[in-house]
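In: Structure for this input, please:
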Amino acid sequence: MAGASVKVAVRVRPFNSREIGKDSKCIIQMSGNTTTIINPKQPKENKSYNFDYSYCVSPLPR
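Out: Model (predicted):
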């Protein structure tokens, strides 16, 4: 398909009750259209990705 483009959106869902019960930590950070995954074992080895749209639906537990 010539001239076609794809837009990508990512969304972080809120923790479910099981994750909250296990005191899980969120390893995702969002700033604008940049989503960063934090490696809890190696905090300096974060991975960042840019998307067309990034949504965080609720405050994330830390």
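In: alpha carbons only for contacts and neighbour counts from here, please
Out: Noted.
In: can you tell me the distance between the two ends of stretch 28-35?
Out: One end of stretch 28-35 sits 7 Å from the other (Cα to Cα, to the nearest Å).
In: this one as well, want them side by side:
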Amino acid sequence: MPFIEVDPAYTSQRCPRCGHTERANRLTRDHFHCRRCGLAGPADHVAGANIATRGATAWV
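Out: Okay, here's the model as predicted:
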């Protein structure tokens, strides 16, 4: 299985839908809520989606 290392910086503060990155998007440790588009969910899931996107773009 291929492995690509990506920079995890700000992945839990960046919205995977609109790309808005702000510390206020993550007011609590467990919850993410985008201040621009309103996307909300578990912070770990949001960070995982962002890491997957970074990995897919780095692979190309």
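In: care to give me the TM-score?
Out: Between these two chains, after superposing, the TM-score reads 0.22 (TM-score structural alignment, normalised by the length of the second structure); 31 aligned residues with a Cα RMSD of 3.9 Å.
In: which SSE is the nearest residue to Tyr55 of the first structure once chain neighbours are set aside in?
Out: Spatial nearest neighbour of Tyr55 of the first structure, chain neighbours left out: Arg11 (4.6 Å); criterion: Cα to Cα, 6 or more residues apart in numbering. Assigned by DSSP states H and E, Arg11 of the first structure falls within strand 9-12.
In: Show me what counts as buried in that strand.
Out: Neighbour-count burial for strand 9-12 of the first structure, counted by 16 or more other Cα atoms under 10 Å, picks out Val12.
In: helices or strands next to that strand in the packing?
Out: On a contact count with 3 or more Cα pairs under 8 Å, 6 or more residues apart in numbering; DSSP states H and E, strand 9-12 of the first structure meets strand 53-56.
In: Okay, the residue nearest to Tyr55 of the first structure and Ser31 of the first structure: tell me how far apart.
Out: Note on Arg11 of the first structure: its distance to Ser31 of the first structure, by Cα to Cα, is 12 Å.
In: Ok, Tyr49 of the first structure next?
Out: Taking Cα to Cα, one finds Tyr49 of the first structure at 11 Å from Ser31 of the first structure.
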